[in-house]
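Novice: Mind looking at a prediction? Sequence and model below.
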Amino acid sequence: MTGHHDPVALPGLAAELLAEARRQDSRRAARTVASRSSQRATVIALAEGADLGKHDAPPAATLQVLSGKARLETADQAWELGSGDLLPIPPERHGLHAVTDTVVLLTVALR
């Protein structure tokens, strides 16, 4: 994790994490790039076909696709997201599937 005022070069980090994800059995890799008392930002790389299984949503969060294509699914809805798309994560159980090699920025409100 970087210091409070250090910029994060997202393209380089995205490439690094995607290379790491391709080597992992889980097909994913992540790094928290900012964390404060009220929010956390994490870059998550998913190799093509990887899944983040269904899990509970935090009180407030957004998902921005930095590269690739992913599908966010709840019990009732699904969103196809591509590079540059930003989606407020619905406050319900959801999962994420990498349609292609994908890197996302997850920002979570902690309180």
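Specialist: Perfect, thanks for sending it.
Novice: C-alpha only now, for contacts and for neighbours.
Specialist: Noted.
Novice: quick one, helices of the chain?
Specialist: Taking DSSP state H as the criterion, the chain contains helices spanning 10-23.
Novice: Which stretches in it count as strands?
Specialist: In the chain, the strands defined using DSSP state E lie at 28-35, 39-46, 51-55, 60-67, 69-73, 78-82, 86-88, 94-98, 102-109.
Novice: Turn those into CSV, including distance to E20 and mean neighbour count.
Specialist: Output for these, formatted as CSV (distance: least, C-alpha to C-alpha, whole Å; neighbours: other C-alpha atoms under 10 Å):
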stretch, distance to E20, mean neighbour count
strand 28-35, 6, 19
strand 39-46, 8, 22
strand 51-55, 15, 14
strand 60-67, 15, 19
strand 69-73, 18, 21
strand 78-82, 21, 16
strand 86-88, 24, 14
strand 94-98, 15, 20
strand 102-109, 12, 23
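Novice: another one to put next to it:
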Amino acid sequence: MTNLQQAALAHMAYAQAEKNGRSSEMLVHDGPLRQSLLALVKGTELGEHNAPPAASLLVLEGSVRVTTPSGEEDLARGELAVLTHERHAVLALEDCVFLLTTVTSIPKP
């Protein structure tokens, strides 16, 4: 079992110590399901990238801006966004930690 609060604090400390301003850990890897904890220092960006077949981002601490071709959405602690079907980028508006849940493939019937 993972204590998300403890892991979030640890990864924020790691991110603050890293030159690239980020830290991450895959917490769950079960078939196509992935859950990763990511910490970003204010101003750090995960550049634009493709979304997997299904994805969501839950902000645990701080705030982020998610940018897609459809626009921008700012998310704060406790807010959840669906990232499916669009390329997107994530910018840390302040030091932040978020839980990224993805499904890497969808089985065909």
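Specialist: Arrived safely. Quick caveat: nothing in here was measured; it's all calculated off a predicted structure.
Novice: quick revisit: could the strands of structure 1 go into TSV alongside distance to A19 of structure 1?
Specialist: Listed next are the strands of structure 1 as TSV, based on distance: least, C-alpha to C-alpha, whole Å:
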stretch	distance to A19 of structure 1
strand 28-35	9
strand 39-46	9
strand 51-55	16
strand 60-67	13
strand 69-73	16
strand 78-82	19
strand 86-88	23
strand 94-98	15
strand 102-109	11
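Novice: how about A9 of structure 1, what's its partner in structure 2?
Specialist: Counting by TM-score structural alignment, A9 of structure 1 corresponds to N3 in structure 2.
Novice: Over to Q24 of structure 1?
Specialist: Counting by TM-score structural alignment, Q24 of structure 1 lines up with E18 in structure 2.
Novice: about what we covered before: any idea how many residues pack against the match of A9 of structure 1?
Specialist: N3 of structure 2 sits with 7 neighbouring residues when counted by other C-alpha atoms under 10 Å.
Novice: separation between it and L37 of structure 2?
Specialist: 11 Å (C-alpha to C-alpha, to the nearest Å).
Novice: and what of L46 of structure 2?
Specialist: L46 of structure 2 is 14 Å from L37 of structure 2, by C-alpha to C-alpha.
Novice: repeat for M26 of structure 2
Specialist: For M26 of structure 2, the distance to L37 of structure 2 (C-alpha to C-alpha) stands at 6 Å.
Novice: Ok, T44 of structure 2 next?
Specialist: According to C-alpha to C-alpha, T44 of structure 2 stands 15 Å off from L37 of structure 2.
Novice: and what of L93 of structure 2?
Specialist: Computed as C-alpha to C-alpha, the L93 of structure 2 to L37 of structure 2 distance reads 17 Å.
Novice: What of D95 of structure 2?
Specialist: Separation of D95 of structure 2 from L37 of structure 2 (C-alpha to C-alpha) stands at 14 Å.
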